[in-house]
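Peer 1: build me a model:
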Amino acid sequence: MSDQPDQQPKKPFLYVVVCASGIAGDVGKLITVAQEANWDVGVVATPQGLGFIDAEAIEAQTGYPIRSAWRSPGDPRPLPPADAIAVAPATFNTINKWAAGISDTLALGILCEAYGFGIPTAVLPYLNSAQAAHPAYSQSLERLREMGVLIGAYEPHKPKAGGGADRFRWEEALELLTPELSAPA
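Peer 2: Down below sits the predicted model:
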């Protein structure tokens, strides 16, 4: 018998990157599913994505501040390092910038570095079919696949038709990441 107090094993840490999309306000669904699967969760929002979420509710749910901007040198890191990343919902803009290696926001900087760190990453695109028809989109998805990014199955919705929020499966992010995280290194 050890004299040490019982220590809980450290939970894996999931970054949820949230982009500016009409369904972003439902990101709490993904956070709940992740927490039920024994993850700790921190949210990183694109600057525009902040306007689509209830920051106070998300911070209460996760216990961590939402990150959206770079911290100053010497400031403490508000989130632990990520064991995995889920980008949900992922917009046309974020997907294309990420695939091109553009790092002009904290969210994109984290995503661009995740490749170099080997952090398992899943993306759940949410965009309309007019955006998806642009050749840059299919090229960007191909580049992300080549980088090992796991891509959700959501089919783009018709433009100006109210979106497809009822078909968006938040839990798919964890479904994609689970086999990746349980594979032998």
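Peer 1: every contact and neighbour count from this point should use C-alpha atoms.
Peer 2: OK.
Peer 1: what about the spatially closest residue to Arg143 that is not a sequence neighbour, helix or strand, and which?
Peer 2: Of all residues not flanking Arg143 in the chain, Ala99 sits nearest, at 6.0 Å (C-alpha to C-alpha, 6 or more residues apart in numbering). Counting by DSSP states H and E, the element that carries Ala99 is helix 92-100.
Peer 1: which elements pack onto the helix or strand following that helix?
Peer 2: Sequence-wise, the next helix or strand downstream of helix 92-100 (DSSP H and E) is helix 106-117. Packing partners of helix 106-117 (3 or more C-alpha pairs under 8 Å, 6 or more residues apart in numbering; DSSP states H and E): strand 40-45, helix 92-100.
Peer 1: that's a strand at Glu56, yeah?
Peer 2: No - counting by DSSP: H, G, I helix; E, B strand; the rest coil, Glu56 falls outside a strand, being helix.
Peer 1: how about Gly164: what's its closest non-neighbour residue?
Peer 2: Nearest non-adjacent residue to Gly164, counting by C-alpha to C-alpha, 6+ apart: His157, 5.7 Å away.
Peer 1: another one to check against the first:
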Amino acid sequence: MTTLYLLGSAAPPVLEIASVIEAAQSRGYDVCLGLTPSAARWLAPQMTELERLTGHPVRSEYKAPTAADVWPRADVVLFAPATFNTINSWALGITSSFVVGFAAEAIGKGIPLVTMPCVNAAYARHRALDRSIAELREMGVTVLYGEGGFVPNEPGERRPFPWQVALDAIGAAVSTST
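Peer 2: Here you go, the predicted model:
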């Protein structure tokens, strides 16, 4: 079975994460869920159910250096939704959160990485976002942004997050890495 690390930050689509886990499992993935601390707070009422669903602890904090790993080794990573802060921190190597730290290290380990930003059009106009997306792409991360991925909406506007595109992309990333 292929192990998928599903990492998410605090953007509205993270509230749909249980159905994404189920969709990934239906495709044959063993899913381990990691969240930014803010996303973990948003999902706190669902944490027991998410752990039952995945069969793994949900992680949002770094483990102690002497603690054993509680997840199997990742075969592929999907970081979605990835907020403006997450994308910029990751591209700059600012690893103050577990999930961003793992994603940054995964680049060096050669683990296939797919991310789908979730930013509104106001954030998208900030020059740092385009630079960070370009930087991540140059490091080999598949960034699903723009046509064929996530297209920013106006602030306050809600559109369905294209989870299916993200799940299709991790399948492609796994097949090209083997």
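Peer 1: tell me how they score on TM after superposing.
Peer 2: Once superposed, the chains reach a TM-score of 0.92 (TM-score structural alignment, normalised by the length of structure 2), with 172 aligned residues with a C-alpha RMSD of 1.3 Å.
Peer 1: where does the helix holding Ala99 of structure 1 end up in structure 2?
Peer 2: With TM-score structural alignment applied, helix 92-100 of structure 1 matches the range 84-92 in structure 2.
Peer 1: and the residue mapped onto Lys63 of structure 2 from structure 1, what is it in contact with?
Peer 2: Counting by TM-score structural alignment, Lys63 of structure 2 corresponds to Arg71 in structure 1. Residues in contact with Arg71 of structure 1, defined by C-alpha atoms under 8 Å, 6 or more residues apart in numbering, are Arg77.
Peer 1: what's the helix or strand for Arg71 of structure 1?
Peer 2: Applying DSSP H and E, one finds Arg71 of structure 1 in no helix or strand.
Peer 1: gap between it and Thr105 of structure 1?
Peer 2: Arg71 of structure 1 sits 12 Å away from Thr105 of structure 1, going by C-alpha to C-alpha, to the nearest Å.
Peer 1: point to the residue nearest the middle of structure 1.
Peer 2: For structure 1, Val87 is the residue whose C-alpha lies nearest the centre (C-alpha atoms, centre = their mean; 2.4 Å).
Peer 1: my guess is that residue contacts Val17. True?
Peer 2: Yes - the criterion here is C-alpha atoms under 8 Å, and Val87 of structure 1 meets it with Val17 at 4.5 Å.
Peer 1: residue in structure 2 paired with Ala183 of structure 1?
Peer 2: Alignment note (TM-score structural alignment): Ala183 of structure 1 maps to Thr176 of structure 2.
Peer 1: buried stuff in the helix or strand where that match lies?
Peer 2: Using DSSP H and E, Thr176 of structure 2 falls within helix 163-177. Applying a neighbour-count criterion of 16 or more other C-alpha atoms under 10 Å, one finds Trp163, Ala166, Leu167, Ala169, Ile170, Ala173, Val174 buried in helix 163-177 of structure 2.
Peer 1: ok, now stretch 48-61 of structure 2?
Peer 2: Leu50, Leu53, Thr54, His56, Pro57, Val58, Arg59, Ser60.
Peer 1: about what we covered before: who touches the residue mapped onto the residue nearest to Gly164 of structure 1 from structure 2 in this structure?
Peer 2: Aligned by TM-score structural alignment, His157 of structure 1 pairs with Asn153 of structure 2. Applying C-alpha under 8 Å, 6+ apart to Asn153 of structure 2 gives the contacts Val119, Asn120, Ala121, Arg159.
Peer 1: please consider this matter closed, and thank you.
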